[in-house]
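Q: Dropping the sequence and predicted coords here.
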Amino acid sequence: MNILIITDSYPPEIRSASHLMQELAEGLNEKGFNVFVATTYPEYNLSKNQRGINYPEFTEEKNIKALRIKTLPHHNVNFIIRGISQLTMPYIFSLKIKKYITHVDFIIVYSPPLTLANLGASLKQFYKAKFILNVQDIFPQNAIDLGILKNRLLIKFFQYMEKQAYKGADVIFVHSENNERFLRNKHPYISKKLIVLHNWINTREFESFERKNYFRKLYGLENKFIILFAGVMGPSQGLDFVIELAERIQDIDDLVFLFVGDGMERKKLEEVARKKNLKNIIFKSFVSKEDYPLLVKDCDVGLVCLADKNKTPVVPGKILGYMGAGIPVLAFLNKESDGHLIIKKAGCGYSCLYGNYNEAENLIRKLYDKKQTLGEIGKKGLQYVKKNFDRDICIEKLINYFK
C-alpha cells in the first residue's frame, strides 16, 4: 500500500513538525507500508553542518522516498511574501508529485499551511485515494487571534479555503480533545470526520542516549541550572515574556535560559536581552535532530511558551520532546491550551497562564529549589509519554483508518 505524506517541513529542517512527520514516515515504513514524503526544499531551521548542502529533488532515505520541492520563500519573511508562497505551493507541489509518483492509496497532509490541505483534496481525486488531514494549528483562526490576519476579504477567503479542505478530507485528525471540540463547534458539518490522534514521539531515540554534558561543555555551562527553550522563535511563542522573567530572577547566579533555534523574533529578543544587559540568557543555533536528545538531556528543565493571543487549544510539540528525554516541563501557555492538562495528568512539571509574571517566577524558583528531585519529575513524564504518546501506539490507531 502506498502512503503519501505532504508537509512543508521535514528533516533536515529542525522543527517539531519535521520530527513528527519523519517519525510518522518511519513508523509506517516499519509497519510494511511504501511511504513517499513530499516536502519543501531544506532552507530554514538548519544546523550549521546542514547548511549549503545540495539535496536531490527525489531520493530514498531509510526506505522512504523523499521529494524535496523548491518553492517561494515561506519562513523568516514578511507575511505578504509568506502568503503568496503558501498560495502557490500547492500548484508547484502538484506538478512535482504527479511527475514522480504514479500510484497512491492514502494521502496524509500536515496542516498548516492550510493550502496543502486543499492540495490533498485535489490529489485525492487524481489518485482515487483516501485523504487524511492532520490539523495542528487551526488556520485562519490562529492568524486572526495573533493579529496577523486582519483584512476582512482575506479572512473570508481563507475561511472558505478552510471549509473546502475539511469537506475534501475523509478523516480529520486533531491532537487533543479540546481541539476536537473546538472544530466540532465551529464546523458541525465535519463532526463525523473528527478523530483525536495525539501527537507522538519515538521514545527509543531518547533512551539510547545518556547524559554526557557535551553541550554544557560546548556552551560553557558546566555548573549552571539550565532552562532550555529549543525551537522556532516566532510571534506565537511570545518569548518576550521569558525575557522579562529572566530579568526578575537575576539573583539566582547559576540559572540560565538557553534559547536554541531561530525564527522571526530571534533578533528582536537578542536585542532586548542585550539592552537589558541580561547575562542569564544565551542564544545558540539549531542543533541537528540526531544531537537534539543529547542537548535536552544536558539541560535541567524544558521550557514551553505560547502567547495569550492564541485562542485555540494547541499543544506545543516541544512538551513531548522534553517528556521523552525525561526532564521536567515548565510551560507558560494560553488558557485554552490542552498542554496544561497533559502536564498536570503526567505530573511532569508545572504550567501557568502566559502573562502571569508572579506565578511564572514562583514556578521557576520552585523548580530551582527542587533541583535534587528533578529526575523523579522527569521520570513521570517519560512513563506517561510511553503509555499515551509513544509513536507506535499512535500509528496503530492511524492504521485502523487505512482499512
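A: Sure, I can see it.

Q: rest of the way, CA atoms for contacts and neighbours
A: OK.

Q: How are the strands of the stretch 251-400 of the chain distributed by residue range?
A: 255-262, 281-284, 301-305, 329-333, 349-353 (DSSP state E, counting those that start in this stretch).

Q: and the first one, what other elements does it pack with?
A: In terms of contacts (3 or more Cα pairs under 8 Å, 6 or more residues apart in numbering; DSSP states H and E), strand 255-262 is packed against strand 225-232, strand 281-284.

Q: Turn those strands into a markdown table, including distance to L153 and mean neighbour count.
A: Below are the helices and strands packed on strand 255-262 laid out as a markdown table (distance: least, Cα to Cα, whole Å; neighbours: other Cα atoms under 10 Å):
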| stretch | distance to L153 | mean neighbour count |
| --- | --- | --- |
| strand 225-232 | 29 | 23 |
| strand 281-284 | 39 | 16 |
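
Q: possible to save those as JSON lines with distance to L239?
A: As requested, those are exported to JSON lines (distance: least, Cα to Cα, whole Å):
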{"stretch": "strand 225-232", "distance to L239": "10"}
{"stretch": "strand 281-284", "distance to L239": "12"}
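
Q: out of those, nearest to N185?
A: Among those, strand 225-232 comes nearest to N185, with 30.1 Å by Cα to Cα.

Q: Would you map the strands across the stretch 1-150 of the chain?
A: Using DSSP E, counting those that start in this stretch, strands in the stretch 1-150 of the chain cover 2-6, 34-40, 58-61, 64-69, 106-111, 130-135.

Q: Could I get those strands in CSV, plus columns for distance to D392 and mean neighbour count?
A: CSV is the format used below for the strands of the stretch 1-150 of the chain (distance: least, Cα to Cα, whole Å; neighbours: other Cα under 10 Å):
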stretch, distance to D392, mean neighbour count
strand 2-6, 17, 22
strand 34-40, 16, 23
strand 58-61, 20, 12
strand 64-69, 17, 21
strand 106-111, 17, 24
strand 130-135, 17, 24
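
Q: Mind putting the ones you listed into TSV with distance to I377?
A: Shown next, in TSV, are the strands of the stretch 1-150 of the chain (distance: least, Cα to Cα, whole Å):
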stretch	distance to I377
strand 2-6	35
strand 34-40	37
strand 58-61	37
strand 64-69	36
strand 106-111	32
strand 130-135	30
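
Q: before we move on, back to that, out of the helices and strands packed on strand 255-262, nearest to E270?
A: For the helices and strands packed on strand 255-262, proximity to E270 was assessed by Cα to Cα; strand 281-284 is nearest, at 7.5 Å.

Q: so what secondary structure elements neighbour the closest one?
A: Other helices and strands packing on strand 281-284, by 3+ Cα pairs under 8 Å, 6+ apart, are strand 255-262.

Q: Now for R266: which residues touch it?
A: The contact partners of R266, by Cα atoms under 8 Å, 6 or more residues apart in numbering, come to 233-234.

Q: next up, a second structure to put side by side with the first:
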Amino acid sequence: MRIALIADTFPPLRTSGAVQLRDLSREFVRQGHELTVLLPAAELQSPWSLEHVDGVRVLRLRAPRTKDIGYLRRTVGEFLMPFAMLRNLRRSPLAHERWDGVAWYAPTIFLGPIARALKRASGCRGYLVIRDIFPEWAADMGLMGRGLPYRFFKAVARYQYSVADVIGVQTPGNAAYFDDWVRGPGRRLEVLQNWLAEAPVGGCSIAVADTPLAGRKLFVYAGNMGVAQGMGILLELAQQLQSRRDVGFLFVGRGSEARRLAADAQARGLDNVLFRDEIHPDEIPGLYAQCHVGLVALDPRHKTHNIPGKFLTYMQSGLPVLANINPGNDLAALIREEGVGRVSTDQSVQSLRQMALELVDSLDADPGMPMRCKALFARLFSPQTAVRQIVAALQAPGRAPAGAVTQDTARAPLQAGQDGAAASTQTPKRVRLLDSAH
C-alpha cells in the first residue's frame, strides 16, 4: 500500500512518540509498503523539505512553532499547523500524490484538517492512532477546568475523531470515551497495542560504575518528568530507603518538573539519588543493562488509561517494574497477572516501600522474572503486529458492532500478528495497552 503517516513528532526529536513513529515507519517499509511521513517543521526557511530515511520518504512542511513555548502560543500554533502544512504540501513535489490509506498520530488533536484533505483527495480510509485522550486527562489532573478552553479543545478532538474511519486506542478501558463516535456509520474502534522495535545493547554516556551509586541495586526512571507523572512519591520512597546502602535511584530525562525534583532531592540530602539529563534513545538499552528495576509513575488524578512507553522499554530489557499509578488503570492488572513487577494504586509511600523491598529480594529469588518481562514484550508489543493491524483496517472497509470494543475486537492485535491472516486460537491473559504522551 501507499500510505501517508501524519504526525508532529519524529526523529531527530527524542520523545517516546518520535521513537515509536520511527520504529513504525521502518516496519511499514520492511513489510513492503510505500510510506511517506508528513511532519510540521517550524525551523524550515523554505516551504518544504523532502528526505529519505531508512527507505521512508519524510516530508517536512513549514508550520508555526508548537514546542517549548507558552500554552497560549502553542494552542494558536497547533490550531494553525494543519492549514500551514496543507498550504506547503501543495507547493511541494508531492502535491498531487494519492494514497491508499492515511494514518495519523495523537497527540496532537489538531491534525484533523490535513488528514481529512488527504483522505478526500485520495478517496481512501483513515486510521487514527490515539495515545493520549486530551483534553480529558488535563481536566482530570486539574491543569484546566471544564470551561471555555476545555470545550474548545474538546470540539477540536471531536472533529479529529469524526475524520477517522478506524480509531486504535491504547486499552479497552479507554473505549468508553468513544461510545458515541463508534455508533457512526462505517466506524470501527479497536485496541492497538503500543509497539517498540528490538534494540541492541550498545554504549551509554552514563556509566553507573563511575557514580556514587556504583554497586547498588538500581531503580531507574528514564523519560519525561512532568506534572502528569506525579513523581514526588518516588523521592519520598528514596528517602524511606536511604538507610539501605545497597539500593539507589537513577532518574534520567527532561521535563517541566525535572529541575524541581532534582532540587528537592538535594534539599532532602538524598545521597542515594542521581539525576542525569536526557540521553539518546539508542543509549537506553545500555543504560538499562546497568540497572535492575524500572520505575513507572502516573499522577493518581488520571482517569484515562495511560500506559507509559517507558514500560515497554523496561519489558524489552528484562527489567521488572515498580509502578505507582492511578486506581483502575489497566496496567495494574497486566503487571500483576504477568508477574513482571509490583504495582501500587493507593498512593501510600509505605506500600511502595514494601513493594520495592520485595522486588529487591526477588531479583535473586526469582531468576525467571527478566525472561517473563521479555516474553511479555515479544508477545504484545512488536511493530510488526501494529503495522499489520493498521494495514488490515485501511484495506478492509466495514464496521464493528455499535458500542464499546468487543472481546474479538480487543484481540485484534494478536490476530493480525499471526501471519497477517490467520487468527490466533489462543486468548492471552490480557491484550491491552500503550504510552501516552505522558
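A: Arrived safely. It should be emphasised that the depicted structure is a prediction, and the values quoted were computed from it without experimental measurement.

Q: Please identify the deepest-packed of the strands of the stretch 251-400 of the first structure.
A: Mean neighbour count, computed with mean count of other Cα atoms under 10 Å, is highest for strand 329-333 among the strands of the stretch 251-400 of the first structure, reaching a mean of 27.

Q: Where in the second structure does that strand align, residue-wise?
A: Counting by TM-score structural alignment, strand 329-333 of the first structure lines up with residues 321-325 of the second structure.

Q: do you know how far L128 of the second structure is from L13 of the second structure?
A: Using Cα to Cα, to the nearest Å, L128 of the second structure is found at 21 Å from L13 of the second structure.

Q: Now do stretch 136-152 of the second structure: everything it contacts.
A: For stretch 136-152 of the second structure, contacts defined as Cα under 8 Å, 6+ apart pick out 135, 228, 299, 301-304.

Q: Report the two of these separated the most.
A: P135 and D299 (15.5 Å).

Q: What's the match for R120 of the second structure in the first structure?
A: Using TM-score structural alignment, R120 of the second structure sits opposite Q125 in the first structure.

Q: Can you tell me the closest non-neighbouring residue to L35 of the second structure?
A: Spatial nearest neighbour of L35 of the second structure, excluding adjacent residues (Cα to Cα, 6 or more residues apart in numbering): I3 at 5.0 Å.

Q: no wait, K289 of the first structure
A: Nearest to K289 of the first structure is I14, by Cα to Cα, 6+ apart, at 6.5 Å.

Q: Would you agree that neighbour is in contact with E290?
A: No: taking Cα atoms under 8 Å as the definition, I14 of the first structure is not a contact partner of E290, at 10.2 Å.

Q: between the two, which one's more packed in?
A: Taking other Cα atoms under 10 Å, I14 of the first structure and E290 do not tie; I14 has more neighbours (25 against 11).

Q: what about that one, distance to E205 of the first structure?
A: If you measure I14 of the first structure against E205 of the first structure using Cα to Cα, the figure is 15 Å.

Q: ranges for the helices of the stretch 1-150 of the second structure?
A: 16-30, 71-89, 112-122, 136-140, 148-163 (DSSP state H, counting those that start in this stretch).

Q: which part of the first structure lines up with the longest one?
A: Here helix 71-89 of the second structure aligns to the first structure at residues 79-97, judged by TM-score structural alignment.

Q: Please name the residues that touch the residue sitting nearest the centre point of the first structure.
A: Nearest residue to the geometric centre of the first structure (Cα atoms, centre = their mean): S16, 3.0 Å. Contacts for S16 of the first structure (Cα under 8 Å, 6+ apart) come out as 231, 317-318.

Q: can you rerun that using 10 Å?
A: 9-10, 230-232, 316-321 (Cα atoms under 10 Å, 6 or more residues apart in numbering).

Q: cool, L218 of the second structure as well?
A: 208, 246-250, 272-273, 288, 290-294, 360 are the contacts of L218 of the second structure under Cα under 10 Å, 6+ apart.

Q: one more time with 7 Å, if that's ok
A: Contact analysis of L218 of the second structure by Cα atoms under 7 Å, 6 or more residues apart in numbering lists 247-250, 291-293.

Q: do Y41 of the first structure as well
A: By Cα under 7 Å, 6+ apart, the contact set of Y41 of the first structure is 68-70.

Q: Recalculate using a threshold of 10 Å.
A: 8-13, 54-57, 67-71.

Q: Which position in the second structure pairs with K268 of the first structure?
A: By TM-score structural alignment, K268 of the first structure lines up with R260.

Q: Near V349 of the second structure, how many other residues are there?
A: Quick note: V349 of the second structure (other Cα under 10 Å) scores 18 neighbours.

Q: Next, work out how far apart the residue located most distally from the centre of the second structure and L270 of the second structure are.
A: The C-alpha centroid of the second structure is most remote from S243, which lies 35.0 Å away (Cα atoms, centre = their mean). S243 of the second structure sits 10 Å away from L270 of the second structure, going by Cα to Cα.

Q: Could you do F152 of the second structure as well?
A: Distance from F152 of the second structure to L270 of the second structure, by Cα to Cα: 43 Å.

Q: the more surrounded of those two?
A: Counted by other Cα under 10 Å, F152 of the second structure and L270 do not tie: L270 has more neighbours, with 19 against 13.

Q: how far away is the aligned partner of I282 of the first structure in the second structure from S16 of the second structure?
A: With TM-score structural alignment as the criterion, I282 of the first structure lines up with L274 in the second structure. In this view, L274 of the second structure and S16 of the second structure are 22 Å apart by Cα to Cα.

Q: still on that earlier bit, give me every residue that touches the residue nearest to L35 of the second structure.
A: Each residue near I3 of the second structure by Cα under 10 Å, 6+ apart is listed here: 28, 33-37, 98-103, 124, 126, 391, 394.

Q: now do 8 Å
A: 33-36, 99-103.

Q: one step back: list just the nearest of the contacts of S16 of the first structure to A246 of the first structure.
A: Of all these, A246 of the first structure sits closest to A230, with 16.4 Å by Cα to Cα.

Q: ok, now how distant is T385 of the second structure from A164 of the second structure?
A: T385 of the second structure is 20 Å from A164 of the second structure, where distance means Cα to Cα.

Q: which parts of stretch 66-81 of the first structure are buried?
A: 66-74 (16 or more other Cα atoms under 10 Å).
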